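Q: When you get a sec, could you give me coordinates for this:
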Amino acid sequence: MNTTPPVSFGLTTPFAAALRVRTPAMKVDRDAILFSAKSFAAAMLAYYISLRIGLPKPFWAIVTVYIVSQTSAGASLSRGVYRFMGTFVGAIATVAIVPSFVNDPLLCSVVLASWIGLCLFFSLLDRTPRAYAFVLAGYTTSLIGFPSVADPGAVFDTASLRVQEISIGILCTVLVHRYVFPKPMTGQFTGKLLAILQDARRLARDALAGTPEENRYDRHQLSADLLALRGLATHLPYDPAAVTPPREALNLMHDRLARLLPLTAEIQDRINFLRIGEGDATNELTALVGEVQAWIAAGAAEDEAAAQLIAWARSLQKYLGSNPATSDERVEANLAGHLAEMIGLLADCARLGQCANSGRRPQTAISLHGSARAKGYVYHRDPWMAARAAMGAIIGILCGCAFWIWSAWPEGGMAVSILGVCCTLFGNFDAPAPFVVKYIVGTVFGVLTSLVYSFAILPQVTNFAGLVAVLAPAFLFAGSLQARPPTTFMAMGITLTIPILCGLGTHYTGDFAVSLNTVVALFVSVGFGAASMSLFQTFPSDIAINRLLRFSRRDVCRRALGDAPNEAHWMGLMIDRTALLLPKLKASGKASPDLLDDMLRYLRIGYAAGELRKRAPYAGREAGAALVELLFDVATGFGGRSAPTQAAIVDLEQRIDSLITLMAENSQKNGSRIVDLLIDLRFAFGSRGTPRGAS
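A: Here you go, the predicted model:
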């Protein structure tokens, strides 16, 4: 059998072999060069087709290729779909707005700016790659609408032509990235998934060893990794790979990894409190911990071994919890139950990982633990922050429109249209200005290159092949920059500037005065955009951090009162908030471990409080009343604008201890589970983590 892989488009095997990776650095360079070559080929193909069918501004097809192109085939297709949808909706909105309000320039400006702000608002609420469609709906209106104010009768033709030019660019991008050395998203996704599963096993192993400083970073980083994994998963339905991980398996795995994050903290607290391994704990419990460590080290993939360990842990939990003589024995029973849960989660993840790699849907009975119903990733959304950013964009655009109307600047329509693009394109950052600065640096390079092309090189070109040859160096260089995340925005400044300033149309149209006016409008608009976004669209990191923490405390209050989503939704939401908190803490320079630990503590308290609220009616009359009162006080402590005081926490801890004693004497059916949850709540408050015997 011939096992030689096929080579696309007749490219020779030696050339394919030359693309093989030797080192990680060479892989990055290889991928960047290949991406740049494919993007340039797609851009020239789109340009050629646009010229052949007589479109008046074919350079928009080139610009579209570089905006849509992504490093994987699936991401390029999904981005192309979202761009087309956004462009089409934006064009319709422009055709509806401009002719209706053109006789009142101020009102027309307000309506256009409001539409752009509304699109930005929805893009910030969506928080998935689909948000790009909202961004495009906004800045397409900006690009078409403001320049069309001077000639409103042609707005329909302009919008129609723009949709055609952009559609050609999208089509060429998708075809080239899909069929010329395609790079499937599935491979990147699978690699990330395997890395996360390895990190989860290491996190569990470190928790069993009781090493908080070693796994603190891993635990919080897992939140960011799950967010990145979700972003990659959004592109999977568009990927050309033969095997695509089923959504159900991915959602199930996310739920289990989300639960594993606080569970490892629970286990670590018990390990440190009981001083497992130092001779203070029950011998059989110490042996169980050792066996679980060995099972995890072996890969945590043997279902039979997992089932035996779970049975052992449950048996030990029942034995230790049946008639505990001391509070420490209750903690030992609680730890045994958590070990059983963690084993089940890890076994589930190993099995679900196999389903994801093979493309098989998980069976109904996949789970050794918990429910097989999947919730999946849950996004935190902040309408107030989104509205504030949208209002900032509207104010900035209206300020630009006011200057344009007041000065009667001939290039004002173009300047305001670019300003609208900046306000929407960079509006999803808390502090957009640094990214705009990178874009300006690329724009400077693009302007200088465009002037050289326009007045020194392009006048000498007499055919399309020659044009492709002279454009190749600049675009290949910019494309390689675009493939590298640190220089992506700089590359955008180059690839979006050269086609427009060079006027790559149906024939050479070099005019120094026009080019100079365009350059002035470009730098004025981008510079004003950076200043405007610094004033109106920049959010201090402290405000964003405090809002995330306040939202989390509010939801702890809601869960304690029984007015909150289920446990899977709660854990997913808190995982996302932790992932959002990580870069904000890095930007603010705050003591990130402490605030991240606060977020994890809120997750644990909210989980235990919500579960206790559901079981309160079954706790018996006296214990149930005491439990409801306790939860009400927990809600009161977390319902304010600040965290509960240390004195309030100490009081709650004392009441939890009393309630544990009362429930231990209760013969109700759910008594042992309520005791477990009360122990969880007690440890989540923090002070119970002191090892026994320590002063």
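
Q: Please count neighbours and contacts with C-alpha atoms only from this point.
A: OK.

Q: who's in contact with Ala365?
A: Ala372 (CA atoms under 8 Å, 6 or more residues apart in numbering).

Q: That one: which element?
A: For Ala365, there is no host helix or strand (DSSP states H and E).

Q: Same check on Ala228?
A: Using DSSP H and E, Ala228 sits within helix 212-233.

Q: Tell me which other helices or strands that helix touches.
A: Helices and strands touching helix 212-233, by 3 or more CA pairs under 8 Å, 6 or more residues apart in numbering; DSSP states H and E, are helix 185-209, helix 247-274, helix 567-588.

Q: try 6 Å this time
A: helix 567-588 (3 or more CA pairs under 6 Å, 6 or more residues apart in numbering; DSSP states H and E).

Q: Can you list the helices and strands that the helix it packs on packs against?
A: On a contact count with 3+ CA pairs under 6 Å, 6+ apart, helix 567-588 meets helix 212-233.

Q: one more to put side by side:
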Amino acid sequence: MMQLETLRFPIKLTFAVVAALMIGFHFNLETPRWAVMTAAIVAGGTAFAAGGDPYSGALRYRGVLRIIGTFLGCIAALAIMIGTIRAPVVMLLLCCLWAGICVWLSSLIRVENSYALGLAGYTALIIVVTADANGALTLAPQYAVERCSEIVLGIVCAIVADMIFSPRSIKKVIDREVESLLVDHYKLLQLCVAHDDKDAVDKAWSGLVRRTTALGGMRSQLMMESARWQRVSRRLHMLNTLSLTLITQAAETFLVQNSRPDYIAPQYRLLLDREVNDVNDVRKRLKVLRRVITASSSKSLPLTLASWVGAASQYTLLMKGIQTNSRISHIEEQILQGEVVIKARSAETHHAMINGIRTFVATAAGSLFWLYSGWTSGSGCMVMLAVITALAMRMPNPLMIAKDFLYGMTVALPLGGIYFMYILPATQQSALLLSIAIGLLAFVGGIFIQRRQIGTLGALVGTLNILVLDNPMTFRVNVFLDNALGQVIGCFVALLVILLIRDKSKARTGRKLLNRFMYAAVAAMTTNQARRRENHLPALYQQLFLLLNLFPGDINKFRLALTLIIGHQRLRAAEIPVNDDLSAWHKQMRYTADRVIAARSDDKRLYYYQRLLQELEIYQQKLAQYAAPPTVTEPVHRLADILQRYQSTMIKI
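A: Modelled structure (predicted):
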């Protein structure tokens, strides 16, 4: 069974590539290699990203994004050429600028959607470069139409292959994960109540943050699969918030015990001390906890524990609906509509700007050198520059992606040479032999791609590109060598650009993220009911997940960020006295906190940060004046203390 699972994707990739090739020749497409390459990129790229055969829907979604990006790129190419066809230098530089802008914008949106914008950027450049290299700029509309039709053909072949060869549903994985996640949430609560091993708590909560984020990605994957999972998607969206709430309440339980060791009464410690093995054990413990909490007095009841049990009860109710995909009940509807979820703004604006600059500089330098030298391999070099800089920049490690392409193209040179000089000429009298030759290449490539072997995807796509699968096929060695050398040199230049234009935005992004956590905690101090209903928790944890990826192993930053998130949640629920004086002061503190984020120099940032600390001191005096309860004064004092102690971290990283 495992062998069949392993072979399913290589067979799927082979079918898609061979079908695109044969249909392209059947309809006499002039360059069927674009259809073949598209089928390989759509199917192979999705599997490489997934680390195996992708789940149902992912390939279709990527295919649709590729169609959108291709059409956008073709329209942009035609618009640029119509306006600047008499000035080739300006025309190419505008295409480079378009590619840079697309990469910049793609770095600011969701990763799964960024593919379309990246593709739109380099498609325009490919069309203009191809038309210019062939000395037929007036035929650009024809190139655009041909490229669109060939790409649509390749995508359709990849989608049909995915539908035929047993697509895998992610639904069963989600069902198992939501149960496993609840069990681990309960174990985290046990660790926090025991208040023993801080490192174990850090490891447990950071793992749960990552798994909750992954569950959100699974929800997107499920919606790609079929529209019939709409009800499940709504429940999963809320389940994500509940999972983050459970993490926050458990962590706050641990944090409060640092200053109040008797915060958790002995009877609750005894109840939570028992080991749980599966989700049924957790359900039983929740029933007991609800019964005890109902019978307890409000004075002895830990507020964080009560909040945790409430969120976990809602979690179990939604979990059942996720597993059955049943109609949403009245109680579930109340849970789903309880709060307005606020989306996170991108904190990687500087990183996005660097990505756009890298793409523009790389393609512009290549264009000017090509026009100046008349280098015959220049068009192939330009294509690879555009593709790598557009697609690699959005990845967490662009340098590794560039290396992957370089290794792959280096392998494609001898492999493509063997195919071009010996194998393909012997298959020209038989479509069956040609299909077997190309299919064998795709099958072997598929085996390595699903293992995420570095260089394999680049080798497959690069080999298909330099084979020049035109109709009719011609075998001119000089053309082959031009294409092959252009590809390799283009990959090398793209790697150099990434190395030379360094991305130093990591520290800036980290500081901005921490300041946003600070602003969220300060902004939670409000008496505006509409503002209090806004749920910033998913956005905050999304930014925390980015912080985890930027600074892996820096546990102090994670603890600080989590503490600020806890402060936000506690202040959001606090019963702040309602009066005009406090409302005006809330507005003033929000303004000052916003100035801290917006400040462009360390001096201004320090000035506004110290002013915020002074305003927090005055605010605490006002709370005492208006007899605010301890549920308000304690989290405010804790926030002021944290911001005072971590002042250097918040201002400079």
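
Q: Just the TM-score for the two chains, thanks.
A: TM-score of the superposed chains, computed with TM-score structural alignment, normalised by the length of structure 2, equals 0.85; 626 aligned residues with a CA RMSD of 3.7 Å.

Q: In structure 2, what stretch matches the helix holding Ala228 of structure 1?
A: With TM-score structural alignment applied, helix 212-233 of structure 1 matches the range 198-219 in structure 2.

Q: The matching stretch against structure 1, how far on average?
A: Once the two models are superposed, stretch 198-219 of structure 2 sits on average 2.2 Å from its counterpart in structure 1 (mean CA distance after the TM-score superposition for structure 1).

Q: which parts of that stretch are buried?
A: Going by neighbour count (16 or more other CA atoms under 10 Å), the buried part of stretch 198-219 of structure 2 is 201-202, 204-206, 208-213, 215-216, 218-219.

Q: Which of the helices or strands spans Gly527 of structure 1?
A: For Gly527 of structure 1, the element it lies in under DSSP H and E is helix 512-536.

Q: so how much does that helix differ from structure 2 once superposed?
A: Looks like 1.4 Å for helix 512-536 of structure 1 (mean CA distance after the TM-score superposition for structure 1).

Q: What range does that helix cover in structure 2?
A: Using TM-score structural alignment, the match for helix 512-536 of structure 1 in structure 2 runs over residues 477-501.

Q: got the contact list for the matching stretch?
A: Outside stretch 477-501 of structure 2, the residues that touch it by CA atoms under 6 Å, 6 or more residues apart in numbering are 377, 380-381, 384-385, 402, 406, 409, 413, 466.

Q: just checking, next helix/strand downstream of the helix holding Gly527 of structure 1?
A: Immediately after helix 512-536 of structure 1, counting by DSSP H and E, sits helix 541-560.

Q: and the angle from that next one to helix 567-588?
A: 160 degrees (axes from the mean of the first three to the mean of the last three CA atoms, to 10 degrees).

Q: Would you mark the buried spots in helix 541-560 of structure 1?
A: Neighbour counts using 16+ other CA under 10 Å place 541, 544-545, 548-560 of helix 541-560 of structure 1 among the buried residues.

Q: Of the residues you listed, which is the nearest to Tyr508 of structure 1?
A: Within the buried residues of helix 541-560 of structure 1, the smallest distance to Tyr508 of structure 1 is 48.6 Å, found for Ser541 (CA to CA).

Q: Any idea how far the longest helix anywhere in structure 1 is from the middle of the chain?
A: When structure 1 is scanned for its longest helix (criterion: DSSP state H), the result is helix 327-358. Its chain's average C-alpha position is 27 Å from that of helix 327-358 of structure 1, according to CA atoms, centre = their mean, to the nearest Å.

Q: ok, average deviation of whatever helix or strand comes next after it from structure 2?
A: Where DSSP H and E defines the elements, the next helix or strand beyond helix 327-358 of structure 1 is helix 383-407. Aligned to structure 2 and superposed, helix 383-407 of structure 1 gives a mean residue distance of 1.9 Å (mean CA distance after the TM-score superposition for structure 1).

Q: Specify, as a residue range, where the helix or strand following helix 383-407 of structure 1 falls in structure 2.
A: As assigned by DSSP H and E, the chain's next helix or strand after helix 383-407 of structure 1 is helix 412-425. Per TM-score structural alignment, the counterpart of helix 412-425 of structure 1 in structure 2 is residues 378-391.

Q: Return the mean post-superposition distance for the matching stretch against structure 1.
A: Mean deviation of stretch 378-391 of structure 2 relative to structure 1 after superposition (mean CA distance after the TM-score superposition for structure 1): 1.6 Å.

Q: List the contacts of that stretch.
A: Residues outside stretch 378-391 of structure 2 that contact it (CA under 6 Å, 6+ apart): 103, 118, 122, 126, 359, 370, 483, 486-487, 490, 494.

Q: farthest-separated two in these?
A: Val103 and Asn483 (25.2 Å).

Q: okay, these two: which has more neighbours?
A: When neighbours are counted by other CA atoms under 10 Å, Val103 of structure 2 and Asn483 differ, and Val103 comes out ahead with 34 against 23.

Q: when you align them, which residue in structure 2 goes with His254 of structure 1?
A: Aligned partner of His254 of structure 1 by TM-score structural alignment: Asn240.

Q: and the gap between Pro644 of structure 1 and Ser39 of structure 1?
A: 55 Å (CA to CA, to the nearest Å).

Q: So between these two, which is more surrounded?
A: The neighbour comparison of Pro644 of structure 1 against Ser39 (other CA under 10 Å) goes to Ser39, with 28 against 16.

Q: any idea which of the contacts of stretch 378-391 of structure 2 is the one closest to Arg8 of structure 2?
A: Closest to Arg8 of structure 2, out of all of the contacts of stretch 378-391 of structure 2 and judged by CA to CA, is Gly118, at 29.3 Å.

Q: can you tell me the helix or strand for the aligned residue in structure 1 for the closest one?
A: Structural correspondence for Gly118 of structure 2 with respect to structure 1 (TM-score structural alignment): Val135. In the assignment (DSSP H and E), Val135 of structure 1 maps to helix 131-148.

Q: Check which element follows that helix along the chain.
A: helix 155-179.

Q: which parts of that next one are buried?
A: Under the neighbour-count criterion of 16+ other CA under 10 Å, helix 155-179 of structure 1 has 155-156, 158-159, 161-174, 176-178 buried.

Q: And for stretch 11-28 of structure 2?
A: Buried residues in stretch 11-28 of structure 2, defined by neighbour count with 16+ other CA under 10 Å: 11-25.

Q: Which of these sits closest to Ile328 of structure 2?
A: Out of the buried residues of stretch 11-28 of structure 2, the member with the shortest distance to Ile328 of structure 2 (by CA to CA) is Lys12, at 37.3 Å.
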